[in-house]
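Q: here's my sequence, what's the structure:
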Amino acid sequence: MSSYDFDLFVIGGGSAGVRCARIAAGHGARVGVAEERFWGGTCVNVGCVPKKIMVNAAEYGQWTDDALSFGWQVTKGGFDLATLKARRDAEVARLNGIYGRLLGGAGVTSFEARATFIDAHTLDVGGKRVTAERIVVAVGGRAVRPDIPGAELGMLSDDVFDMTSVPKRLLVVGAGYIALEFACVFQALGAQVDVVYRDVLPLRGFDQDIREALPEALEAQGIRLHPNSRLARLDRQGDHLSLSLIGGEAVAADAVLFATGRVPHTNGLNLAAAGIDCTARGAIEIDAEHRTTAPNIWAIGDVTDKLNLTPMATAVGHALADTLFGNNPRRASYQNVPTAVFTSPPIGTVGLTEADAVVQGPVDIYLARFTPMRHTISGRPGRKTLMKLVVCQSTRRVLGAHMLGEDAPEIMQGIGIAVSMGATKEDFDRTIGIHPTAAEEFVTMRTRTREAGIRAAAE
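A: Below is the predicted model:
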């Protein structure tokens, strides 16, 4: 038997940490895991899951509006956020409990306490000294406020789930997926929403055609956009808040949500005592195997700030457990990871953007934009669908697929399989479409819209 208390100790009970702990225990390791806040981490408790429930609630209101055009005589009443909150919180509590039971069923020893390093093999877990041969750090990330006067008057994304009523005017600061998803949700629930952001277009890092199409869709539903804006200060003025922007403009609101980014939650872990180095943003530095600068310690999930997606964190946690204890060394690939943004309409994407693809060589672009059948009937404005394929000219491989439109996340999961397998444009072309659907457009786009990267390739 090892002289350590555990073969593996995991700090953090979110998606990455729970999966790693559970799989390692299944391989026969003696595993401990500590979580100081709630089992399931951000995703289950104040992230993906409760947010998607709110997205669903917003969609019901929009479908009610559409129903009249399809012959239904529907009377739309007021929305009660408190009722939704109660049902949503009950579902979160159920899932939270499942995470705890999964660990117990796998034989993992759980600690509901904060864990900090004493040295590379020793932890202080809620005042108890615990040793482990190997340690995995999976503490995730946390939302941060901008560094401006009055920032404490605004909410962070976690605070949204404590709200019991919809503000008449909501100001969202940020243009990432969290900011835009909540902007769409609250606009649909009855708020007047303003979105303030620094860049010319929202969703930095996404494909340019998607970024250009989204503002039209947001403005069509009544969301007011304020691009190219820099924050000066946030003040309370009587019964409302006022966000002053550099240059003189001020935006009034009843509530302000700061969704300007998240940082790795590494503060206070005493990482230096274990010999663990971090980047300037606080992310733990890792190699290709997710090993930190301490040879017996690994870091996975959002604390590494690589690709902050729950399924990615889960996949990495599973692969690491198989590598360390399952006699099956492997890595989870960060390439061709499908993802979605649950705006209204939603976005789905997998693979390379056009800008990233042209760095590798010339590409052909296939792009379609149309109004889906539902909205040719409903007439709801701003519901255009955009679909795009980025195809390598030399190999004909589909390097990227991008969509803005109804059911984009569901469609993109299947497209993600094809892109990950290396499907070519001809593979897409010979696939028979399902008619009538929007999804069939991905396999019926025959005419090249444009080519890109030619000049770069010639040089």
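Q: CA only for contacts and neighbour counts going forward, please
A: Noted.
Q: what residues are up against the residue nearest to the spatial centre of the chain?
A: What sits nearest the mean C-alpha location of the chain, by CA atoms, centre = their mean, is L309, with 5.2 Å. Neighbour list for L309: 301-302 [criterion: CA atoms under 8 Å, 6 or more residues apart in numbering].
Q: again, but for the one 4 residues further on
A: Shown here is A313, whose contacts under the criterion CA under 8 Å, 6+ apart are 15-16, 300-302.
Q: another for comparison:
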Amino acid sequence: MAIEHFDIFIIGTGNAGKHVAYDAVEAGKKVAIVDNREYGGTCANRGCDPKKVLVGITEVLERSRDLSGKGINDLPTVNWADLIKFKNTFTGAVPFTTERKLDKLGIKMYHQSPKFIDEHTLSVEGKTVTADKIIIATGNIPLELKIPGREHVLISDDFLELKELPESMLFIGAGYIGMEFAHIAARCGVNVTMVDINDRILSNFDENLSKYLQENSEQIGINFVFKARATSVEKLRKNYRVTVNQDGETKELKAEMVFNTAGRVPSIEDLELEKGNVAFTKRGITVNEYMQSTTNPNVYACGDVAASNSLPLTPTAHQEARVVSKNVLKGENYLKLDLPPTPSVVFTQPQLATVGYNEKEAREQGYDIVVKEENVPSWFNSKRMNQNCYAFKTIVDKKTGYILGAHLLSWDAAETINMFVMAMCGNLDVNTLKGMIFTYPSWSYDIKSMI
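A: Model prediction:
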């Protein structure tokens, strides 16, 4: 059988992989793409987008309950089956429409995880293909819990497909994925327990703001078990029993469903990267500043699978894919990855958002800083919604007045943080921001009092 050759072979059909594919076709290249799951990637099929649809109903629930007795009399109830049907209107057609567009562009498609044979050669669907350039954009997958009974543990994919909600859930891991799904479940009436090996939630976010969010989460009924490591899961008649080790003491917890939200790892296990001379670590494909493999110059990586020091987010995947496209199509050292300040958000309610340095990082970088931190539920935007959770921390360079970092906890944090991003990217100092006219009373107007 003849070996088919491509100019560019892309592994992964999420945002990063598709971006490179479209650019390559526009440049007149012969392109192939492959995915071992439904086409369209994690974000559109089983990640950010469907999750945000479910989050939407919790925003309605939260706002109604906050204003109960303040003009709202009858609280809404959740029809989970209808919500999932609504969510499916966003995800159901993604694989088909993705494949249809790729086919229309003349891109050869495969539906199996490929394996490297050598630096230029792959085996896929029983066929051998070669390519001048190979792009790895396979994303991340849930970290496997290596404990007895792990076959009983569900993942976020399963949560998004639940036909009905159980009475109780237990989440192993209180990072952003666990917290987002826990808030959805708890606000829909599920009894939620969260287990984490750390002593608090969201260890990568500001400690004080995370503490406020934790307290708010406890108010809606979420139970936290910290400094605890899950050691086994056992199926009972109705529930599952999760055994944890907490400070040397064994405890048993029970829930109808158990979810693994302990983190995500690069999806590279099936690629046999060693045969392709592609270096990798537990963080992903080892790349240089051009998103090129440090050991195989024919290979590039972008998105969550690349160990590029950027956050594993859809916007950064787009940026990395842009860099890969430029270097593959215009010359391997054409464009370096240079990410601007990158915001991140946890879509709980309230939302927790961050951009730039935290206080410790800013001091380690040698800055003389001004830190302003307050818990301000008395501010108008919080009071008008009868909420009790609104806080911020900003870090400003004392010498220049430039914002080095911002951390927000509020109903609108995911949007408000973008104002800080624009200020940081545009080198707008504190005095310039204070001199601007913003709409009032809006959440963004509040940033003038945060700096």
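Q: one step back: which position in structure 2 pairs with the residue nearest to the centre of structure 1?
A: Mapped onto structure 2 by TM-score structural alignment, L309 of structure 1 lines up with L313.
Q: that older thread, any idea how far the residue nearest to the centre of structure 1 is from R211 of structure 1?
A: 20 Å (CA to CA, to the nearest Å).
Q: and Q73 of structure 1, by the same measure?
A: Q73 of structure 1 is 37 Å from R211 of structure 1, by CA to CA.
Q: who's more crowded, these two?
A: Using other CA atoms under 10 Å as the criterion, Q73 of structure 1 and R211 rank with R211 on top: 17 against 10.
Q: wait, doesn't that one sit right on V200?
A: No. With contact defined as CA atoms under 8 Å, R211 of structure 1 and V200 do not form a contacting pair (9.7 Å).
Q: the longest strand along structure 1 vs structure 2, average distance?
A: The longest strand of structure 1 (DSSP state E) is strand 128-137. Following the fit onto structure 2, the mean deviation recorded for strand 128-137 of structure 1 is 1.1 Å by mean CA distance after the TM-score superposition for structure 1.
Q: quick one: which of the contacts of A313 of structure 1 sit in helices?
A: Per DSSP state H, helices hold the following members of these: 15-16.
Q: kindly reformat the contacts of A313 of structure 1 as a markdown table containing neighbour count and distance to I415 of structure 1.
A: Output for those, formatted as a markdown table (neighbours: other CA atoms under 10 Å; distance: CA to CA, whole Å):
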| residue | neighbour count | distance to I415 of structure 1 |
| --- | --- | --- |
| S15 | 27 | 24 |
| A16 | 31 | 25 |
| I300 | 29 | 27 |
| G301 | 30 | 25 |
| D302 | 25 | 25 |
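Q: can you give me the strands in the stretch 351-451 of structure 2?
A: 351-356, 369-375, 391-397, 403-410 (DSSP state E, counting those that start in this stretch).
Q: wait, which of these is closest to V78 of structure 2?
A: In terms of CA to CA, the element of the strands of the stretch 351-451 of structure 2 nearest to V78 of structure 2 is strand 351-356, at 21.0 Å.
Q: who does the closest one touch, helix- and strand-wise?
A: In terms of contacts (3 or more CA pairs under 8 Å, 6 or more residues apart in numbering; DSSP states H and E), strand 351-356 of structure 2 is packed against helix 207-219, strand 344-346, strand 403-410, helix 413-425.
Q: which bit of structure 1 covers the third one?
A: To tie it back to what came earlier, the one meant is strand 403-410 of structure 2. Going by TM-score structural alignment: strand 403-410 of structure 2 matches residues 398-405.
Q: that stretch: how far from the chain's middle?
A: Centre-to-centre, stretch 398-405 of structure 1 and its host chain are 17 Å apart (CA atoms, centre = their mean, to the nearest Å).
Q: hmm, back to that, most tightly packed of the strands of the stretch 351-451 of structure 2?
A: strand 403-410 (a mean of 27; mean count of other CA atoms under 10 Å).
Q: how big's the offset between it and structure 1?
A: Averaged out, strand 403-410 of structure 2 is 0.8 Å away (mean CA distance after the TM-score superposition for structure 1).
Q: that strand packs against which elements?
A: With contacts defined as 3+ CA pairs under 8 Å, 6+ apart, the secondary structure elements packing on strand 403-410 of structure 2 are helix 207-219, strand 351-356, strand 391-397, helix 413-425.
Q: mean deviation, the very next helix or strand once past the first one versus structure 1?
A: Remark: after helix 207-219 of structure 2, the chain's next helix or strand is strand 223-225, criterion DSSP states H and E. Strand 223-225 of structure 2, aligned to structure 1 and superposed, deviates on average by 1.3 Å (mean CA distance after the TM-score superposition for structure 1).
Q: next structured bit after strand 223-225 of structure 2?
A: strand 228-235.
Q: report how many residues lie close to the spatially closest residue to D305 of structure 1 that is not a sequence neighbour.
A: Excluding the flanking residues, the one nearest D305 of structure 1 by CA to CA, 6 or more residues apart in numbering is A283, at 5.8 Å. Neighbour count for A283 of structure 1, taken as other CA under 10 Å: 21.
Q: repeat for L339 of structure 2
A: Neighbour count of L339 of structure 2, defined by other CA under 10 Å: 12.
Q: same check on G268 of structure 1?
A: Neighbours around G268 of structure 1, by other CA under 10 Å: 10.
Q: would you map the strands across the stretch 101-250 of structure 2?
A: Along the stretch 101-250 of structure 2, counting by DSSP E, counting those that start in this stretch, strands occupy 108-110, 115-116, 121-124, 127-136, 140-142, 168-172, 191-195, 223-225, 228-235, 240-246, 249-255.
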